[in-house]
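> Here is a sequence together with a model predicted from it:
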Amino acid sequence: MNQTTPGHDNSSGGVAEAAARRVRTATAPGGWLDRRRRELAAAVDDFSTAERWVRATAYTLALATAALVLGTAGGILLQAAATVIGAAHLPEHIPGTGDGLAATITRPVHTYLTGRTPAPLTETTAYGTWKTTGLIVGFFSFASRAATWRLAWTAWSAATLAMVWNGTDPNARSVAVGITATALTAASALALRGIQLTLRPLVINRTDVQPHITVHTPEPKPAPEPARLASLPNPAGPFDHRR
């Protein structure tokens, strides 16, 4: 037969009662939980005057959410970029056969880079850098429409034409450069969107201003009579009847 120690029951009941008392105290009006609830409600109304712990918690949650979203989106974008970049990839040793318009552009570039890259750099790395640079410059030129990115796209296109010209057999240079120029023109329609080559008339609004010049001259003051003449008696005139 199991017997329960009275002291043990009293201690358990005391702990439970103390815990319940603490919960009631915390949840009562003016308690710790009630104050935290009021601070959260005040932060919703005006976040600039919120308590420090509310703002710190909000910033931490925002940064964690942003890191999670950016990490997920960044992984998707990197995977998509790797797929796009690898779509036109050529191996380090190009096979002897192959056709298509893309090979007409990429093969001379790879051929031109072969044997011309410095020692630490391989042909494959140089070729991948050329492709990646073109994609990045074209995207930012399309998205930002900034003059700097458009100049970079123009320079990349000119370098591509030069490499195709030098990497193609002399008998087929004109055709290869023409195909490359056509492809770059089509891509430039997106990369250089919104550019205007026409001169806009410059309109200058002229307002005729007639200056009004006012010269303030001091009023002439009568010359003071000399003291010597003022002291002399004034002689009577011929028609003066004063005696």
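Noted; the coordinates are in hand.
> For the rest of this, base every contact and every neighbour count on C-alpha atoms.
Fine.
> Please name every helix or strand in contact with the top helix by length along the chain.
Assignment by DSSP state H gives helix 52-87 as the longest helix of the chain. In terms of contacts (3 or more CA pairs under 8 Å, 6 or more residues apart in numbering; DSSP states H and E), helix 52-87 is packed against helix 32-45, helix 123-144.
> now whichever strand or helix holds residue 23 against helix 32-45, angle please.
Take DSSP states H and E as the rule and residue 23 turns out to sit in helix 6-27. Helix 6-27 runs at 20 degrees relative to helix 32-45, counting by axes from the mean of the first three to the mean of the last three CA atoms, to 10 degrees.
> Summarise which helices and strands helix 6-27 is packed against.
Packing partners of helix 6-27 (3+ CA pairs under 8 Å, 6+ apart): helix 32-45.
> mind listing what's buried in the helix it packs on?
With burial defined by 16 or more other CA atoms under 10 Å, the residues of helix 32-45 counted as buried are 39-40, 42-43.
> and what of stretch 125-134?
Residues of stretch 125-134 classed as buried by neighbour count (16+ other CA under 10 Å): 126-128, 130-132, 134.
> Turn the residues you listed into TSV, including distance to residue 229.
Shown next, in TSV, are those (distance: CA to CA, whole Å):
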residue	distance to residue 229
126	111
127	112
128	112
130	108
131	109
132	107
134	104
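> And those, which is closest to residue 54?
The shortest distance between residue 54 and any of those, using CA to CA, involves residue 132 and amounts to 44.2 Å.
> dropping in the other structure now:
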Amino acid sequence: MAPNDPTPTADNDHPATKTTTKSRFAEARAWWNEAWDEDGVLYRLWEDLRRAPDAGWHGMANWIKAVSAVVVFSFVVLLFNGAVDVLLAAVHHILTAVPNVQVGDNTSTGVWATIDNPVRSYLAAHSVGLPISASTVYTLWQVTGLFSLIAGFITRSNGVRLTWSAWGCAGIAMVWTTTPEASRTVATAIAVLAWTFTSTFALRGLNLRPRVFTTIHTGAPQVTVQPQIHIPAQPDNGPGPDNVRQINR
């Protein structure tokens, strides 16, 4: 007895599915064989790779150059990222290793104390609320001055010289602000003299005299034209010209 369910069984779909799978597999295999033919895509790529060592950088295929450049760039970025993390960690340890700076600390002695102690006190008093400590600010201050002094002496760069000038003016202003009023003038004068003395090294070769460039215009060259008419020599015994007429004859 036949079932009353009019829906066909699902087994009727299996042959079509198997046929589709076989046809797709056959198409993929045909493409693979065609790609490895003499003019196929994979064959050309393999030939480019095989010839690359002998061809060198200028002779290799452009797609190999592009892939190599991307790989090298990614490797450099990874190394740079790791190096930056290590460098920042080292700088953080160096900056936090210095002793804490307190207002009114008189750790320096001699003439240097006249300049250094007011700077330390000023930075400590005005670093409250910053995400870094006053000792870190003072260390950055010292590193900036030392770097601009040495780099200005070696490179003679205008940017480094400008940094040195700004650093010196800011230090002089700190000394003037923090030093007590009774000795403010003398301390500021000592700071100015010390900064100008060290500026002979940081500003080495600086010349404030403006440069004058003189250009001499010679103008267009004079050309003299002398027209000349060259008449070829006539033979002595040859016939004369037929347009010559004697006068009064």
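Nice, thanks for sending it over. For clarity, every value in this text was computed on a predicted model and none was experimentally measured.
> TM-score for this pair?
The TM-score (TM-score structural alignment, normalised by the length of structure 1) is 0.49; 179 aligned residues with a CA RMSD of 4.7 Å.
> of all the helices and strands packed on helix 52-87 of structure 1, which lies closest to residue 156 of structure 1?
Each of these was checked against residue 156 of structure 1 via CA to CA, and the shortest separation belongs to helix 123-144, namely 6.6 Å.
> just checking, what packs against the closest one?
Other elements packing on helix 123-144 of structure 1 under the criterion 3+ CA pairs under 8 Å, 6+ apart are helix 52-87, helix 101-113, helix 147-167, helix 173-191.
> Output those in CSV, with mean neighbour count and distance to residue 21 of structure 1 appended to each entry.
Conversion of those to CSV gives the following (neighbours: other CA atoms under 10 Å; distance: least, CA to CA, whole Å):
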stretch, mean neighbour count, distance to residue 21 of structure 1
helix 52-87, 12, 26
helix 101-113, 19, 78
helix 147-167, 18, 68
helix 173-191, 16, 70
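> closest to residue 23 of structure 1 out of those?
Shortest distance between residue 23 of structure 1 and those, using CA to CA, is found for helix 52-87: 22.0 Å.
> quick one, the closest one and helix 32-45 angle?
For the pair helix 52-87 of structure 1 and helix 32-45, the angle between their directions (the same axes, to 10 degrees) equals 60 degrees.
> what's the angle between helix 52-87 of structure 1 and helix 123-144?
Relative orientation of helix 52-87 of structure 1 versus helix 123-144 (the same axes, to 10 degrees): 120 degrees.
> mind putting the helices and strands packed on helix 123-144 of structure 1 in a markdown table, distance to residue 141 of structure 1 included?
Rendered in a markdown table, the data for those read as follows (distance: least, CA to CA, whole Å):
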| stretch | distance to residue 141 of structure 1 |
| --- | --- |
| helix 52-87 | 17 |
| helix 101-113 | 21 |
| helix 147-167 | 5 |
| helix 173-191 | 5 |
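> returning to what we had before: so which of the helices and strands packed on helix 52-87 of structure 1 gets nearest residue 65 of structure 1?
Closest to residue 65 of structure 1 of those, according to CA to CA: helix 32-45, at 19.0 Å.
> could you say what helices and strands the closest one packs with?
Secondary elements touching helix 32-45 of structure 1 (3+ CA pairs under 8 Å, 6+ apart): helix 6-27, helix 52-87.
> Apply 6 Å and report the result again.
Counting by 3 or more CA pairs under 6 Å, 6 or more residues apart in numbering; DSSP states H and E, the packing neighbours recorded for helix 32-45 of structure 1 are helix 6-27.
> hmm, back to that, let me have the helices and strands packed on helix 52-87 of structure 1 in CSV, adding distance to residue 111 of structure 1 as columns.
Rendered in CSV, the data for the helices and strands packed on helix 52-87 of structure 1 read as follows (distance: least, CA to CA, whole Å):
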stretch, distance to residue 111 of structure 1
helix 32-45, 64
helix 123-144, 9
